[in-house]
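> the sequence and its predicted three-dimensional model are supplied below.
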Amino acid sequence: MTNPTWNHIQRILESSLNPGLYQVWIKPLTASFKDGGILLHAPNEFVAAWVRDRLLSNISEAAAQVMGQAPRVSVTATPAASGESARKSAAPACAARAVRKSAARPDDESGNLFRFSFDQFVVGPSNALAYEASLGLCRESLPASQLFISSGPGLGKTHLSQAMGNLLMGGERAAKPKLVYLTAEEFSSRLILAIKTRDMERFKARFREDVDILILEDIHFFQGKLKLQDELLNTLSALQSRGCRVVFTSSFLPKELTGLDNQLASRLCAGFMATIEQPDFKTRLNILDRKARSHQVLLPGEVAGLLAERITTDIRQLESCLQNLALKARVLGQGISLEMAWEVLRNYDIEDIPVGIDQIVEHVCSVYDIKPEHLASKSRKRQHVLARNTAFFLARKHTELSLQDIGGRFNRRHSTVVKGITAVERQLSLQTPLGRQIETAIERMVH
């Protein structure tokens, strides 16, 4: 029997998502509801992993419209049993899984289960320092109680932050630390809600007194939000006085952030800082090999070499390409081939020849149907701002230009470049209609 709440959520998703996305990834899912959360059942781990990576935020937003608040959403590869007898026979196994999950689950303010571990992380020259620092913080061997991880999108900072949560909350220790993991935007939303409801004492107790470890993602969200920064600074001071451990992640180094209170800027620089660079060819091959084995995909060596050679700037794209390639092979009932790989690669941001700023300007102007002078003008028209921010994002991703150099090319300060890139990343992560428009523009970048 289908669930009317899930049916309603599906109808919302069907109207908001690309038809192909809905048919391939949402329609096969079934759902069960418990304690205000949603457990989605995918037909296999391949579909489950794809939904977790790309569509959780869309599902959560649609569910919030139906249920009145954003529920906790998790995805399992175990298909939902059909029929009453099947449900009864599956109950003991499901209960056992639930017990195991609850025992290992961190105190997670965002409502999402941690799904990454250190064992899944492929270490190479580009990320070894961040990996060792993350492990060190968990084992309390890092000579600092604060860690700041910086990287471009899709290079592993979220993987490491969630791996820390898994390691800290796992194992058989009787007394597990009180850990909170959430994004800077989620922290801000909870703070604003506490202010509006005059419930600040509970908020302060939750984040200052009832926390041993705070993992805060996308700290650049606080730029320009001085009132929110005051409360964050007070929270960090309280945690530091208690000897708590704190982890920040950001797409930018602290020195690149603007609109920050001087004390907060100093605090962000106070601990250990580690950056993750783009992985080299060997590391990309190792990542593909690990992902292929985990998804039980037979990936020929020449195809792995092609993918690693052509997708160089974003590990999420590399894994997504592998997943789509495997799905196409299964749908067609064929083995993965070079020809098939080239067909799938056409949908991705592939590396061919070095991209220059002039090519980016030409591409952005073509996509948004504007003139090059609009990008450097003072115009605040929505289309011009959107195009300008997209150009900032592409220049940051595909060139070696500094933020100051990018700003100079478009007659903007480096702080404006940071804000523009942050705005693009937010829309992309939320998969809003605007985000999908930007994603299409980025994917159409011609090398």
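Good, I have the coordinates. For clarity, every value in this text was computed on a predicted model and none was experimentally measured.

> rest of the way, CA atoms for contacts and neighbours
Noted.

> tell me the contacts of E309?
Contact criterion CA atoms under 8 Å, 6 or more residues apart in numbering gives F281, E351 as the residues in contact with E309.

> try it again at 10 Å.
Contacts for E309 (CA atoms under 10 Å, 6 or more residues apart in numbering) come out as D280, F281, K282, R284, L285, V303, I350, E351, D352.

> those strands in this structure, which residues are they?
30-34, 37-41, 73-76, 146-151, 179-183, 213-217, 245-250, 272-276 (DSSP state E).

> what residues of the longest helix along the chain count as buried?
Determined from DSSP state H, the single longest helix within the chain is helix 84-104. Buried residues in helix 84-104, counted by 16 or more other CA atoms under 10 Å: A104.

> what helices and strands are in contact with it?
helix 157-169 (3 or more CA pairs under 10 Å, 6 or more residues apart in numbering; DSSP states H and E).

> chain center to the longest helix of the chain: distance?
From the chain centre to the centre of helix 84-104 is a distance of 29 Å (CA atoms, centre = their mean, to the nearest Å).

> equivalent analysis for stretch 423-438, please.
For stretch 423-438 - counting by CA atoms, centre = their mean - the centre lies 12 Å from the chain centre.

> now do stretch 57-77
The answer for stretch 57-77 is 17 Å, by CA atoms, centre = their mean.

> do the same with stretch 170-189
17 Å.

> which residues does the closest residue to S161 other than its chain neighbours contact?
Once flanking residues are discounted, S161 sits nearest to I215: 6.9 Å by CA to CA, 6 or more residues apart in numbering. By CA under 10 Å, 6+ apart, the contact list for I215 reads 108, 146-148, 161-162, 164-165, 179-184, 245-249.

> same deal with E439?
Taking CA under 10 Å, 6+ apart, we find E439 in contact with T390, V424, E425, Q427, L428, Q431, P433.

> and those as TSV, adding distance to T5 and neighbour count?
Shown next, in TSV, are the contacts of E439 (distance: CA to CA, whole Å; neighbours: other CA atoms under 10 Å):
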residue	distance to T5	neighbour count
T390	37	25
V424	32	19
E425	31	20
Q427	27	17
L428	27	17
Q431	22	20
P433	23	13
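
> of those, which belong to helices?
Using DSSP H, these in helices are T390, V424, E425, Q427, L428, P433.

> same list (the residues you listed) but as CSV, adding distance to A96.
Output for those, formatted as CSV (distance: CA to CA, whole Å):
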residue, distance to A96
T390, 47
V424, 42
E425, 39
Q427, 38
L428, 37
P433, 40
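
> which one among the contacts of E439 gets closest to A103?
If you rank these by distance to A103 using CA to CA, Q431 comes first, at 31.9 Å.

> give the buried subset of the contacts of I215 as a PyMOL selection command.
In PyMOL syntax, the buried subset of the contacts of I215 is picked out as below (16+ other CA under 10 Å):
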select buried, resi 108+146+147+148+161+162+164+165+179+180+181+182+183+184+245+246+247+248+249
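
> put this next to the first one:
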Amino acid sequence: MAQHPSFWQAALVQLQAVTTPELFRAWLAPIEVHSFDNSVLMLQVPSAFHQIFVKTNLEKNIASCVQAITGTAVTIQYVVGSAVDEASPPPPASFDSPFSEPGKAPDSTGQLIKATTGYIDTRHTFESFIVSHSNQFAHAAARGVAANPGSKYNPLLIYGPSGLGKTHLLHAIAVDVLKANPRARICYLSAEQFVNGFIESIQKKSVDQFRHSYRSRFDVFLIDDIQFFAHKGASEEEFFHTFNHLCGSHNQVVLTSDKPPKDLQNLEDRLVTRLQQGLVVDVKPPDLETRIAILKAKAEAEDLYMPEDVCLLIANNIRSNVRELEGALVRLSAEASINGSEITVEMAKESLSDLFNENRSNAVSIETINKAVCQYFKISAAELNSKSRARKYSGPRQIAMFLCRKYTGKTFPEIALSFGGKDHSTVMHAVEKIDNALASGTPIKKQVEEIQMLL
């Protein structure tokens, strides 16, 4: 094992002070520094699961500690296993070392490889991408670009919320292009990296060199999260001219963003218009069946046994973000490994309760809760909101009020108003009654848990 650089030794000391001994020993101690160039900290981790866990749970703390020690704001990237030779790590591309070498053909080890600039994760292929109606158009467009770069769908913009597979598709394009032509010139970077590089070139008075490097003849130019260019006047202008040059030279350009072009506020109109001239496709949150398929595929890839009922539980409770699905899988795997236990529904409920609650809070409305309660008790919305005190209706009504208070963030008067204008004290009484019932383990507890599964 290589000796840690001094800054990393100091960072580990700080991290050890703010984590539990078990967490430090299992997840931080095995990390090695692969390289640290131009504010990009490349960390080598033992496995893909390790990478996901660190990125999900520890990356912010690591970046904060390293910045405090080095005075440099860092971007963290990962190398999985020992597939990359530690003796001679490939330097990240910059304007100081123009992109003179072509990419490498992807191997079968499922690791990061060096493209002309940036790193490509060969695990992110079209074959490992779970296709459904929520993303099939984006998947088809990306495959079309990979098969014929520069000849159609240029530029291609893939948009959608974070964590739905946009970056996966960028890597998949690069992997397929390099399979067809191992000497293809691939540029992969984030908008933030482009901006940081441009600012550094201004500081070093080497803007011409920066400009020449990024306007070299790439076969494919992949850039993530272009919404980052908002309010970045000079950097956005530099990117606009680079973008125009590459498209004008018939080099394939693929971009991602969190919104469609017309909704990308604070970007210049000319850039928005240019983006709209290409093909714009979206990725949407996956449906239940797709979420289950994603969990099964990830578990199989990591040789992890995941019972069907646990997959269903996770998929029912984490609905909008594939990264959160992966994070849940990593957390369960880590807990099972550390405690020497099997993954069960009970374990998943306890371990992932914070993730489940956060997703419910973000997505659940009073209308959604009332619909679920009516479906569960087989009553109508009118009966739920009626003034009847019959137990058949008052019990479900109290549960609905309790769930509304728990998950929507609404005040007691607001909830009361939504139930036919009842007094807010009625809601307060309902919440207190259900709280007491849950604490005493009455049958209501099972009813509440089963209704929450419907939300």
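Happy to help now that I have it. Keep in mind that what you see is a predicted model, and the values were worked out from it rather than measured.

> who wins for proximity to I406 of structure 1 among the strands of structure 1?
I406 of structure 1 lies closest, by CA to CA, to one member of these: strand 146-151, at 17.9 Å.

> which secondary structure elements does that closest one sit against?
Using 3+ CA pairs under 10 Å, 6+ apart: strand 146-151 of structure 1 touches helix 128-139, helix 157-169, strand 213-217, strand 245-250, helix 262-268, strand 272-276.

> superposed on structure 2, where does it end up, distance-wise?
For strand 146-151 of structure 1, the mean deviation from structure 2 after alignment is 0.8 Å (mean CA distance after the TM-score superposition for structure 1).

> give me the residue at the spatial middle of structure 2.
For structure 2, the residue nearest the mean C-alpha position is G163 (3.0 Å; CA atoms, centre = their mean).

> trace that one over to structure 1, please.
G163 of structure 2 maps onto G154 in structure 1 when the alignment is built from TM-score structural alignment.

> is it true that its match touches I311?
No - in this structure, G154 of structure 1 is not within contact of I311 by CA atoms under 10 Å, at 11.7 Å.

> what do the two both touch?
Q317, L318.

> show me which positions of the strand or helix carrying F7 of structure 2 end up buried.
Per DSSP states H and E, F7 of structure 2 falls inside helix 6-18. Of the residues in helix 6-18 of structure 2, those buried by neighbour count under the rule 16+ other CA under 10 Å are W8, A10, A11, L12, Q14, L15, Q16.

> what do you get for stretch 287-307 of structure 2?
Neighbour count says stretch 287-307 of structure 2 has 287-288, 290-299, 306 buried, by 16+ other CA under 10 Å.

> what is the burial count for the nearest residue to Q14 of structure 2 once chain neighbours are set aside?
Excluding its sequence neighbours, the residue lying closest to Q14 of structure 2 (CA to CA, 6+ apart) is C65, at 6.8 Å. A count of nearby residues for C65 of structure 2, using other CA atoms under 10 Å, gives 21.

> ok, now K205 of structure 2?
Residues near K205 of structure 2, counting by other CA under 10 Å: 11.

> need the counterpart of it in structure 1.
By TM-score structural alignment, K205 of structure 2 lines up with R198.

> one more: Y153 of structure 2?
By TM-score structural alignment, Y153 of structure 2 lines up with A144.

> so that match versus I215 of structure 1, what's the distance?
Going from A144 of structure 1 to I215 of structure 1 by CA to CA, to the nearest Å gives 15 Å.

> one more: E61 of structure 1?
23 Å.

> ok, R208 of structure 1 next?
Taken as CA to CA, the span from R208 of structure 1 to I215 of structure 1 is 13 Å.

> list the contacts of the residue of structure 1 positioned farthest from its centre.
Here structure 1 reaches farthest from its C-alpha mean at S85, the gap being 39.0 Å by CA atoms, centre = their mean. Counting by CA under 10 Å, 6+ apart, S85 of structure 1 touches A91.

> equivalent analysis for H429 of structure 2, please.
Contacts for H429 of structure 2 (CA under 10 Å, 6+ apart) come out as Q398, M401, F402, D435.

> is the second one in a helix, a strand, or coil?
Right, M401 of structure 2. Following DSSP: H, G, I helix; E, B strand; the rest coil, we place M401 of structure 2 in the helix state.

> tell me, how many residues neighbour it?
M401 of structure 2, neighbours per other CA under 10 Å, totals 25.

> skipping adjacent residues, who's closest to it in space?
V427 (6.1 Å).

> tally of neighbours for that neighbour?
27.

> is it true that it lies in a helix?
Yes - assessed with three-state DSSP, V427 of structure 2 lies in a helix.

> isn't it up against K406?
No - with contact defined as CA under 10 Å, V427 of structure 2 does not count as touching K406 (11.8 Å).

> which residues does D354 of structure 2 contact?
With contacts defined as CA under 10 Å, 6+ apart, the neighbours of D354 of structure 2 are R360.

> re the thing from before, run through the neighbouring helices and strands of the helix holding F7 of structure 2.
Looks like helix 6-18 of structure 2 contacts helix 59-70 (3+ CA pairs under 10 Å, 6+ apart).

> for the helix it packs on, buried residues please.
Under 16+ other CA under 10 Å, the buried positions of helix 59-70 of structure 2 are E59, N61, I62, A63, S64, C65, V66, Q67.

> angle of it against helix 6-18?
Interaxial angle of helix 59-70 of structure 2 relative to helix 6-18 (axes from the mean of the first three to the mean of the last three CA atoms, to 10 degrees): 130 degrees.

> would you turn the strands of structure 1 into TSV with distance to F203 of structure 1?
Formatted as TSV, the strands of structure 1 follow (distance: least, CA to CA, whole Å):
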stretch	distance to F203 of structure 1
strand 30-34	26
strand 37-41	23
strand 73-76	24
strand 146-151	22
strand 179-183	13
strand 213-217	14
strand 245-250	18
strand 272-276	27
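
> quick one: which of those is nearest R316 of structure 1?
Taking the strands of structure 1 one by one with CA to CA, strand 146-151 is closest: 13.1 Å.

> now find how far off-centre the closest one is within its chain.
15 Å.

> try stretch 298-310 of structure 1
Worked out by CA atoms, centre = their mean, stretch 298-310 of structure 1 lies 25 Å from the chain centre.

> which bit of structure 2 covers that stretch?
In the comparison with structure 2, stretch 298-310 of structure 1 aligns to the range 305-317 (TM-score structural alignment).

> count of neighbours near the residue lying closest to T242 of structure 2 once chain neighbours are set aside?
Of all residues not flanking T242 of structure 2 in the chain, R215 sits nearest, at 6.0 Å (CA to CA, 6+ apart). Neighbourhood size, R215 of structure 2 [other CA under 10 Å]: 17.
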